[in-house]
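>>> Have a look at this fold, sequence not included:
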C-alpha cells in the first residue's frame, strides 16, 4: 500500500484543528473513516504521527511534525498540477494566488490587479498581504503562486526564481502637523536616533533593514511603538506618535505624511518571485506579463512618487 493524497489531507485536517471529530467534518467523511486512513498512513510510514492520548486533544508526534510541511507542500503541488493541466485542456479557468507586502499592495498591486482582471476576467485572483519573509515561506509551501518580495542583500533564495522589478528608497515619515524632524531635506541615522520610532511587526523587511542601519551606525533606537501592520504604523505617524522608516511608495496619497530622505541612503529591491522547481501556469505567465507591461508604461510616463526606479528584467 502506498501513501495517498487523501491520507495526507486527513492528516493535515487533524493537525490543523486538533480534533478527530472536527477534522472529519472539515473533509466531509465519517470519523471512523478518517481514523482508519490516518492509521493506515502511520503503518505505511512506520511511525505514529498523532498522539491520541493528549489531554487537550490529539497532538503531533515528532514524526508528525516532520511530515507536516512536506504534506502541505505535496498537496499544494498536486493542486497546482491539476490547475495547470485543467488550463491546457480547457476544463476550467485559471487561478493566480498572488502575495505582496502592504506597501506594494497599495503602491503597485492594486492597479495591476485591476488591469489583469479587465484583461483576463475568467482567471480567478487570490491576494495575500503580508511581510516579505512570511510571503517567501508561503511560496515555499505552495500556498502562493507568485509574490512581490524584497530581495535580500545577502542573495536570492535558490529555491525561488526571481525577477527584479523595482528599486525603492526608504525614507523617514513624519507628520506634517508637526515641525520637520530636521532643518534640511535629509537626516542621518544618528539624527533619527534622537526621535521616537514606530516600527512594524517582525516579518517586515523594512523593520529589519531599519534596525540593521541603527546597528551599523552604532546608534541605539528609541522606540515609541513596536509591532503592527504597515497601515497602523502610518496612522500612528500621522497621529504624531513618532516617526518611521518606510518605503517611498507609501507616501502617495498621504498628504499628512512628510518625507525626509536618509543619508547615507537606504534602498531595497523588489522582485516578482515564484518557486523555481515548478513550471509557471498560463495564468501565472499572463499575470507576470501584465505586471511588467504596467511597470513599463509607468516608467515611460510620470513614474512613482518619491525615489522608485522600475527595473527592466534581464533579456527583455
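It's in. These figures come from a predicted structure and were not determined experimentally.
>>> Please make it C-alpha for all contacts and neighbour counts, starting now.
Noted.
>>> roughly how far apart are residue 88 and residue 101?
Residue 88 is 31 Å from residue 101, where distance means CA to CA, to the nearest Å.
>>> Of the two, give the one with the bigger neighbour count.
residue 101 (26 against 13; other CA atoms under 10 Å).
>>> my read: that one touches residue 131, true?
Yes - with contacts counted by CA atoms under 8 Å, residue 101 reaches residue 131, the gap being 5.2 Å.
>>> show me what contacts residue 134?
Shown in contact with residue 134 (CA atoms under 8 Å, 6 or more residues apart in numbering): residue 203.
>>> The residue nearest the centre of the chain is in what secondary structure piece?
In the chain, the C-alpha nearest the mean C-alpha coordinate belongs to residue 135, at 2.6 Å (CA atoms, centre = their mean). Using DSSP states H and E, residue 135 falls within helix 132-140.
>>> for residue 169, what are its contacts?
247, 248, 265, 266, 267, 268, 306, 307, 308.
>>> can you confirm it is in a strand?
Yes - secondary structure of residue 169 (DSSP: H, G, I helix; E, B strand; the rest coil): part of a strand.
>>> that older thread, so which bits of the helix holding residue 135 are buried?
Within helix 132-140, the residues scored as buried using 16 or more other CA atoms under 10 Å are 132, 134, 135, 136, 138, 139, 140.
>>> How far does it sit from its chain's centre?
5 Å (CA atoms, centre = their mean, to the nearest Å).
>>> between whichever helix or strand comes after it and helix 132-140, how many degrees?
Using DSSP H and E, the helix or strand that follows helix 132-140 towards the C-terminus is strand 146-151. Taking axes from the mean of the first three to the mean of the last three CA atoms, to 10 degrees, one finds strand 146-151 and helix 132-140 inclined to each other by 140 degrees.
>>> dropping in the other structure now:
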C-alpha cells in the first residue's frame, strides 16, 4: 500500500468519477486506474462498484475512506514537522473554531501569534463543533476551539476547558427589556431567528425552550452568525447568541436569561493519538497566554470568564521552535 495509491483512492471516492479524479490529481486516467487496481489487489477486496457507469464505494471502500484520509493527513503533518526540525523557518497550523469564536477570541490570538511567528502559515476552518470534531478526528485540523459538552464523547480527542461564556437574548436596541434579565417563558410564542442545523446554539436554544415546556416559533431559520444578527437588527425576531458577538453592534441589545440562565463552555481540542507539531504547540501556548492575560486585565469580552487559572507559557513570544 502506497500513499500515492491512497491519494488516488480518496480522489475517486470524492469525485465518484475516474476521469475527474485523474484530472484533479494531474495524472493520466489509465495510470490512476492501474494504481487503484493494484491497491485493490493488495487489500484483497474491490473498493469501487462500477455498475452501469456509476462509481460507488463498496463496503470495503467505505471502511477504507476515513482511514485513508487520516493516513494522508498524518503524512502531510509529518512532512511539516520534519521541515521544521530541518531548520526551515516556516510551518503550518490548521485551526478550527465556531463562527462566534473566529470573529472574537480567535482573531486576537491569531494576530498575536502572527506577530511572533510571521513565517508560519495559518489555515482556519469555521464551523459547528460537531463538524470541527470530525475534521480533527480525520487529521484535517491540528487544534480547534469547540463548545462543550459534545453531543457524544470522542475517545480520539483530548479537550482542555478554558472559558465560560453567557448566552443572551439578542433583540433590536429599541426593544430592550426593562429588567436586567429575561425569563425563558418570555420567548413562548415570540418570533425567533434560528441558526442552521449543526450550530451548537440551535441545540442550546431548542433544549432550553423544550425544558420550559414549549416549542419555539421561527420567523426565519438556516442562517450563519452574521446573517442571524442582521435578521434580528431588521426586526425579524430575537435570537439566543453568545454575548461576545454583540460587541460593536449598537443596533442590538443582549439580555441574559434569568438565573441560572444559559452558558456554554469553550474548550481547546486536539487529537490524542498524534503529537501536535511544534507550530501547533506554539499556537496553543500563545492562545492560553492571551486568554490568561485578558482575564487578569479584565479585557475578555463581556460575559466571558476564565474557568480556572490556566498555565502561562514558559516560551518567550517569538522564540524559535
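Nice, I can see it. Predicted model, so just to flag it, every value in this text is computed and none were measured.
>>> Now the TM-score, please.
Laid over one another, the chains give 0.93 as their TM-score (TM-score structural alignment, normalised by the length of the first structure), with 311 aligned residues with a CA RMSD of 1.7 Å.
>>> Residue 286 of the first structure matches what in the second structure?
Matched to the second structure by TM-score structural alignment, residue 286 of the first structure sits across from residue 282.
>>> typo on my end, residue 152 of the first structure
For residue 152 of the first structure, the aligned position in the second structure is residue 149, judged by TM-score structural alignment.
>>> With residue 264 of the second structure as the reference, measure out to that match.
Distance from residue 149 of the second structure to residue 264 of the second structure, by CA to CA: 8 Å.
>>> And these two? Which one has more around it.
Taking other CA under 10 Å, residue 149 of the second structure and residue 264 do not tie; residue 264 has more neighbours (18 against 13).
>>> and the aligned residue in the first structure for that one, which of the three is it?
Alignment note (TM-score structural alignment): residue 264 of the second structure maps to residue 268 of the first structure. With three-state DSSP as the basis, residue 268 of the first structure sits in strand.
>>> thinking residue 268 of the first structure is in contact with residue 167, fair?
Yes - contact criterion CA under 8 Å: residue 268 of the first structure and residue 167 qualify, at 5.8 Å.
>>> what range in the second structure matches the lengthiest helix in the first structure?
In the first structure, with assignment by DSSP state H, the single longest helix is helix 62-89. Mapped onto the second structure using TM-score structural alignment, helix 62-89 of the first structure spans residues 59-86.
>>> so how far is the matching stretch off the chain centroid?
On the basis of CA atoms, centre = their mean, stretch 59-86 of the second structure sits 19 Å off its chain's mean C-alpha point.
>>> Checking my notes, residue 197 of the second structure in a helix, right?
No - read with three-state DSSP, residue 197 of the second structure is coil and lies in no helix.
>>> Apart from its neighbours in sequence, what residue is nearest it?
What sits nearest to residue 197 of the second structure in space, not counting adjacent residues and going by CA to CA, 6 or more residues apart in numbering, is residue 222, at 6.8 Å.
>>> re the thing from before, any buried residues in the longest helix of the first structure, and which?
Residues of helix 62-89 of the first structure classed as buried: 64, 67-68, 71-77, 80, 83-84, 87 (neighbour count, 16+ other CA under 10 Å).
>>> Check the mean deviation of stretch 31-41 of the first structure from the second structure.
Its matched residues in the second structure lie on average 0.7 Å from stretch 31-41 of the first structure after superposition (mean CA distance after the TM-score superposition for the first structure).
>>> So which bit of the second structure is that stretch matched to?
Counting by TM-score structural alignment, stretch 31-41 of the first structure corresponds to 29-39 in the second structure.
>>> In contact with the equivalent of residue 119 of the second structure over in the first structure, which residues?
With TM-score structural alignment as the criterion, residue 119 of the second structure lines up with residue 122 in the first structure. Residue 122 of the first structure sits next to 93, 94 when contact means CA under 8 Å, 6+ apart.
>>> re earlier: check contacts around the residue nearest to residue 197 of the second structure.
Contacts for residue 222 of the second structure (CA under 8 Å, 6+ apart) come out as 194, 195, 196, 197.
>>> rerun at 10 Å
193, 194, 195, 196, 197, 198, 199, 202, 228 (CA atoms under 10 Å, 6 or more residues apart in numbering).
>>> From residue 302 of the first structure, how far out is the match of residue 119 of the second structure?
31 Å.
>>> follow-up on the earlier one: list residues touching both of residue 268 and residue 167 of the first structure?
Counting by CA under 10 Å, 6+ apart, the residues touching both residue 268 of the first structure and residue 167 are 150, 308.
>>> picking up where we left off before, tell me which element the residue nearest to residue 197 of the second structure falls in.
Judged by DSSP H and E, residue 222 of the second structure forms part of strand 217-223.
>>> how close does that strand sit to the first structure?
Averaged out, strand 217-223 of the second structure is 1.2 Å away (mean CA distance after the TM-score superposition for the first structure).
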